[in-house]
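Undergrad: Here you go, sequence then predicted model.
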Amino acid sequence: MILDKIISYINIKRHGLIFKRNKMELDLYSLMSQGKKPKNLK
């Protein structure tokens, strides 16, 4: 079914976005734990 492929594609995209966001938060946390301020946050 084409619909199943579309739904699975959307789910993969959503999981990718969640993964990227979590990775960014992890990077921010590691930066702050080192005592450095991230450049994009003021």
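TA: Arrived safely, thanks for sending.
Undergrad: from here on, contacts and neighbour counts on C-alpha atoms
TA: OK.
Undergrad: The helix or strand containing I18: which residues count as buried?
TA: Taking DSSP states H and E as the definition, I18 sits inside helix 2-33. Across helix 2-33, burial judged by 16 or more other Cα atoms under 10 Å covers L28.
Undergrad: Centre of the chain to that helix, how far?
TA: 4 Å (Cα atoms, centre = their mean, to the nearest Å).
Undergrad: Next up, a structure to set beside the first:
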Amino acid sequence: MKFALITVALLTSIGFTSVASAASKAKGQVLVETANCESCHGA
């Protein structure tokens, strides 16, 4: 039973991580499209 709970917890955390990663990538893409490079990178 413990093993099943650990597996569910791991899968859940992996799922949340991938969703968060996808969301941050999408947000980054929007920033790149709406702002110029200097504003993000300070170049």
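TA: Arrived safely. Remember, predicted model here, so these are calculated numbers, not experimental data.
Undergrad: if we can go back for a sec, and the helix holding I18 of structure 1, what does it pack onto?
TA: Helices and strands touching helix 2-33 of structure 1, by 3 or more Cα pairs under 8 Å, 6 or more residues apart in numbering; DSSP states H and E: there are none.
Undergrad: Now it on structure 2. Mean distance?
TA: Here helix 2-33 of structure 1, set against structure 2 after superposition, deviates by a mean of 0.6 Å using mean Cα distance after the TM-score superposition for structure 1.
Undergrad: In structure 2, what range does that helix match?
TA: Using TM-score structural alignment, helix 2-33 of structure 1 corresponds to residues 2-33 of structure 2.
Undergrad: what about stretch 30-42 of structure 1, start to end distance?
TA: Using Cα to Cα, to the nearest Å, the end-to-end distance of stretch 30-42 of structure 1 comes to 17 Å.
Undergrad: if we look at it, which residues are touching it?
TA: Contact with stretch 30-42 of structure 1 is made by L28, as judged by Cα atoms under 8 Å, 6 or more residues apart in numbering.
Undergrad: Just checking the distance from that stretch to the centre of its chain.
TA: So, by Cα atoms, centre = their mean, the centroid of stretch 30-42 of structure 1 is 18 Å from its chain's centroid.
Undergrad: likewise stretch 33-43 of structure 2?
TA: 20 Å.
Undergrad: That one: end-to-end distance?
TA: Per Cα to Cα, stretch 33-43 of structure 2 runs 17 Å from first to last residue.
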